[in-house]
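Enquirer: sequence plus predicted model, see below.
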Amino acid sequence: MSGTQEDLDAFAGGLGDALRRTGEGFAVEGRPLVDGGVTLGRRRQRRRRVSAVTGSVAALALVGFGASYATGALGGGPGYGVASGPRSQETVPAAMSSPGKGPQLSEQQVIATLEGLLPKGKVSERAGSGTADRGGPGARLVLDDGGGAAAIAVSVGTVDPGGMEAEQRLACPDKVYTPYDSCRTETLADGSRLTVLRGYEYPDKRVDTKWWSAYLVTSDGYAVDAGEWNAPAEKGAATTRPEPPLTGSQLKALVTSDAWRPVMSALGRATPEPPRQPPAPGQDGRAILKKLKALLPASAKVTAERGDDGFAYVVVNDGKGASMVQINAQSGMSDVEGELFGAGAEVLPDGTKVVTRQGPGEKGGEGVVMWTADTIRPNGLRVVVSAFNSGSQRTKATRETPALTLRQLKEIAASGEWAAAK
């Protein structure tokens, strides 16, 4: 890599921050991100993390999302989490089905490719990695086009164009979990697919830093991921301009440029992803959403909804303000029952254990509180229901308390309607 060791350390640290930021900012097809146990091959990780579980719906294990946005903890293939620059050296590229046919490019060449595609201006703080580097190729720099210094970064990698990883990265996030200004996905004439998003470094907008990104998946299995900020660093730097320097059209031109083809040629191809396994019986998101809506009190009028494997949410309004209610259902949780449901848990006649919790929200929304009913059945099925006094954890409270009481949440979580999810 080029630059001083201090620059490179900052570069790697910035990538880690970006992975975590991306994890905070997105949801898996509407799902909250994993803070607790992860199943289906990740049971040991769940055991390590379960001791920190506080009963949040987000703490219930949720799988999918290509393991990329989940706070950066689950890894991901090339092209992932790279909105702030190339992946860290701890991230292992996806397995290649064939070696690259083109010559390898140095970090200086990758940086020069990025710089050559940008508007004229003063460039500084260059850093990057080459095609032979374990972390994969990418570049980051600071551009001042006369309107203020701004960080810009690009990474190139491989991806199965028909796989879950590509689908989930290309999908615009759910605004209930991730506020943003605009997001557009399109299919280009050559079959490539592109998503351009204009959002924020922090979804709760606690600082003025904006993050705009473009993610391209080519039909032959490559990904180009670019990000830019209206500050010289993605975190910890004051904004220097109202918006990042490149427009949406310029971001599109950046990631679709043929200048990245030599980088792609040096990488080979990604191994196709295995087919996605269907959800376990009773854990289909549409079924969970339907049951949740049927169990809501009549006063809770649904204004927004979404369901995915093992998870669903609704935003309701009883005339006193928006309130989000979310639910997770997951089988096979008996091995952590003792850690999550201690001696203080209530035991119902059918053997279901119940704990309830009240506390602040988890995503920084001003004044947001979170009420939770957490249950586990003798067959290991865990159902967790949480309600908030806002339509989103990211936005400030819209009411004093959630629209559902703890008793109502408990009745929903302990309902016999979930018995089919075995």
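Expert: That came in fine, so what should we check first?
Enquirer: okay, CA-based contacts and neighbour counts for the rest of this
Expert: Will do.
Enquirer: may I see the buried residues of the strand or helix carrying Arg49?
Expert: According to DSSP states H and E, Arg49 maps onto helix 43-50. Neighbour counts over helix 43-50 (16 or more other CA atoms under 10 Å) mark Arg43, Arg46, Arg47, Val50 as buried.
Enquirer: distance from the chain centre to that helix, please.
Expert: Relative to its chain's centre, helix 43-50 lies at 20 Å (CA atoms, centre = their mean, to the nearest Å).
Enquirer: buried stuff in the helix or strand following that helix?
Expert: Sequence-wise, the next helix or strand downstream of helix 43-50 (DSSP H and E) is strand 96-98. Within strand 96-98, no residue counts as buried by 16+ other CA under 10 Å.
Enquirer: likewise for stretch 172-192?
Expert: Cys172, Pro173, Asp174, Lys175, Val176, Tyr177, Thr178, Pro179, Tyr180, Cys183, Thr185, Ser192.
Enquirer: in TSV: the residues you listed, plus distance to Gly364 and secondary structure.
Expert: TSV is the format used below for the buried residues of stretch 172-192 (distance: CA to CA, whole Å; DSSP: H, G, I helix; E, B strand; the rest coil):
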residue	distance to Gly364	secondary structure
Cys172	22	coil
Pro173	18	coil
Asp174	17	coil
Lys175	15	coil
Val176	14	coil
Tyr177	12	coil
Thr178	12	coil
Pro179	13	coil
Tyr180	16	coil
Cys183	23	strand
Thr185	28	strand
Ser192	36	coil
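Enquirer: check it against this one:
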Amino acid sequence: MFTDQHKDPFEERLVTALHETGGEFDTDRTALAARGAARGRRKRFVRRAAVAGGTASVVLACVGGALVLRPGGTATEAVPSSMTASAKPKPSVTATPATGEQMIETLKNLLPDGDFSEERGRGTEPTDDLKVPAPYAGLVFDDGDGAAAVEVGVGRVQPGGTEARQAAQCPDRAYIPYDACKTSRLADGSVVTVLQRYEYADRRVDTKLWTAELVTPTGQHITVSEWNAAAEKDKPVTRTDPPLNPAQLTRLAAAKEWRTVANALPEPLPEPELPGSDLHARTNLLALLPKGLKVTDKSSDDGDFAYAVVDDGKGRSLVQVNVQPNMLDSAGDLFGSNSETLPEGTRVAVRQGRGDRADQVMWTVDTMRADGRRVVISAFNAGTQYEPATRATPALTIAQMRKMALDARWWSGS
């Protein structure tokens, strides 16, 4: 896995996740996800994969205010003083540049006793174009119970910004299945989310992926990942669970050594204003659902993406919507000769095919106003995108989805 020190393993994993979750690519699906994926590449780790058109469209979940715990978050969790350190947003005496070799040695020193192999790392040294890449360390660790890949990535985010808030949330189970997820606030105000999931959502291989993602009040961002195999993919499972339990993952992510490395990185750029943050997709989706459907689950955010799991008494069905302004540049890819153009210029395309699983059906109604404002609604014959089908067809008809997508309320506040 760690073959090139000039690559960002977290961004590589994002690309892999986009490919795997989406399954087969085609022009329509790629264009559908383009806007969401462009936003998602700013993150180092996939937290929420919102699938539109069968391709993962990474959605940054926003919650109001500063860094917060989502409902159900745990109480403050104490961390030994040796594992906490005050940090300043600008480099100071606590800022320690690191080489790739130092990153590797730091990781080895913070892990329990065991054997190490396949060591790779990258430090804070600028590249030829004077950019500072995200430092990381990765290796294979064997504590006597089986070889396991372990990674640590270090970065900085805007305190209270989108990425910081995202790290304080567990992912939606409609898109990412997991065994456990716990968000805690540490004694120094840092927030850490420990997620115990699987490398593959459909469990075709029982490779487990456990992560701890920590953000400090000043924006230091540390992500620890471990597997119960010697690599995230293409290696046999060697043990029941990854080597570090959730408490050990938390301590490793909270180690002061990573924070001093983070302080040597440049300050993060201000987050751009993302269009669509006031589009209220969840509110409108729930309001427009046909009568007679019971909502059994729904997204927690109300930006430009939303989903609801509905049941008409015949089985659960996932319904999702993307609301996107300024999409005229993708119109040629999205609306071909089989699409319809309404008198006022709105274009409508209907697609009916399989979902991410062979037994799933996915229906999509894609609409775009003449000025590029786009609403695309998809429905599945299953309650998630990774579980077996629960019914023959989605709970919504094409006619119902079309009526919803063309409703004026999507843009009533524009």
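Expert: Yep, that arrived. What you see is a predicted model; the values in this text were computed from it and never measured.
Enquirer: most widely separated two among the buried residues of stretch 172-192 of the first structure?
Expert: Val176 and Ser192 (28.1 Å; CA to CA).
Enquirer: for Leu252 of the second structure, which non-adjacent residue is spatially closest?
Expert: Leu110 (6.7 Å; CA to CA, 6 or more residues apart in numbering).
Enquirer: please identify the residue in the first structure that aligns with the one you found.
Expert: Aligned by TM-score structural alignment, Leu110 of the second structure pairs with Leu117 of the first structure.
Enquirer: surely its match meets Leu254?
Expert: Yes - if you go by CA atoms under 8 Å, Leu117 of the first structure and Leu254 touch, sitting 6.3 Å apart.
Enquirer: the two: which has the busier surroundings?
Expert: Higher neighbour count among Leu117 of the first structure and Leu254: Leu254, with 22 against 14, using other CA atoms under 10 Å.
Enquirer: what lines up with the more buried one in the second structure?
Expert: So, by TM-score structural alignment, Leu254 of the first structure is matched to Leu252.
Enquirer: what sits against that match?
Expert: Leu252 of the second structure is in contact with Leu110, Leu111, Val224, counting by CA atoms under 8 Å, 6 or more residues apart in numbering.
Enquirer: mind listing the helices for the stretch 201-350 of the first structure?
Expert: Under the criterion DSSP state H, counting those that start in this stretch, the stretch 201-350 of the first structure carries helices at the ranges 248-256, 261-265, 285-295, 337-340.
Enquirer: want to throw those helices into JSON lines with distance to Gly136 of the first structure?
Expert: JSON lines is the format used below for the helices of the stretch 201-350 of the first structure (distance: least, CA to CA, whole Å):
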{"stretch": "helix 248-256", "distance to Gly136 of the first structure": "16"}
{"stretch": "helix 261-265", "distance to Gly136 of the first structure": "10"}
{"stretch": "helix 285-295", "distance to Gly136 of the first structure": "35"}
{"stretch": "helix 337-340", "distance to Gly136 of the first structure": "40"}
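Enquirer: which residue lines up with Thr398 of the first structure in the second structure?
Expert: By TM-score structural alignment, Thr398 of the first structure lines up with Thr390.
Enquirer: check contacts around that match.
Expert: Per CA under 8 Å, 6+ apart, neighbours of Thr390 of the second structure: Gly315, Arg316, Ser317, Asn381, Ala382, Gly383.
Enquirer: so which of the residues you listed is the most crowded?
Expert: Ala382 (30 neighbours).
Enquirer: for that residue, list the residues it contacts.
Expert: Gly315, Arg316, Ser317, Leu318, Gln360, Pro388, Ala389, Thr390, Arg391, Pro394.
Enquirer: against Pro177 of the second structure, how distant is the second one?
Expert: Arg316 of the second structure is 16 Å from Pro177 of the second structure, where distance means CA to CA, to the nearest Å.
Enquirer: repeat that for the last one.
Expert: Plainly put, Pro394 of the second structure is 21 Å away from Pro177 of the second structure if you go by CA to CA.
Enquirer: swap in the fifth one?
Expert: Here the distance between Gln360 of the second structure and Pro177 of the second structure works out to 17 Å (CA to CA).
Enquirer: next, the nearest residue to Pro246 of the second structure once chain neighbours are set aside: secondary structure please.
Expert: The shortest distance from Pro246 of the second structure to any non-neighbouring residue, by CA to CA, 6+ apart, is to Val194 (6.5 Å). When classified by DSSP: H, G, I helix; E, B strand; the rest coil, Val194 of the second structure comes out as strand.
Enquirer: again, but for the one 3 residues further on
Expert: Classification of Arg197 of the second structure using three-state DSSP returns strand.
Enquirer: what's the counterpart of it in the first structure?
Expert: So Arg197 of the second structure corresponds to Gly199, using TM-score structural alignment.
Enquirer: so who does that match touch?
Expert: Pro179, Tyr180, Asp181, Ser182, Lys210, Trp211, Trp212.
Enquirer: is it correct that Gln169 of the second structure is in contact with Val194?
Expert: No - using CA under 8 Å, Gln169 of the second structure makes no contact with Val194, being 9.8 Å away.
Enquirer: hey, what's in contact with both of those two?
Expert: With CA under 8 Å, 6+ apart, Gln169 of the second structure and Val194 have common neighbours Thr183.
Enquirer: check which helix or strand the nearest residue to Leu404 of the first structure once chain neighbours are set aside maps to.
Expert: Spatial nearest neighbour of Leu404 of the first structure, excluding adjacent residues (CA to CA, 6+ apart): Ala387 at 6.7 Å. Assigned by DSSP H and E, Ala387 of the first structure belongs to strand 382-388.
Enquirer: tell me which strands and helices that strand is in contact with?
Expert: strand 322-330, strand 369-376, helix 406-413 (3 or more CA pairs under 8 Å, 6 or more residues apart in numbering; DSSP states H and E).
Enquirer: possible to save those as CSV with distance to Ala280 of the first structure?
Expert: As requested, these are exported to CSV (distance: least, CA to CA, whole Å):
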stretch, distance to Ala280 of the first structure
strand 322-330, 9
strand 369-376, 17
helix 406-413, 18
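Enquirer: can you tell which of the ones you listed is closest to Val159 of the first structure?
Expert: Per CA to CA, nearest to Val159 of the first structure of those: strand 322-330, 29.1 Å.
Enquirer: residues in the second structure aligned with that closest one?
Expert: The aligned range for strand 322-330 of the first structure is 316-324, by TM-score structural alignment.
Enquirer: sorry, back to before: the residue nearest to Pro246 of the second structure reaches Trp210, doesn't it?
Expert: Yes - assessed by CA under 8 Å, Val194 of the second structure is found in contact with Trp210 at 7.3 Å.
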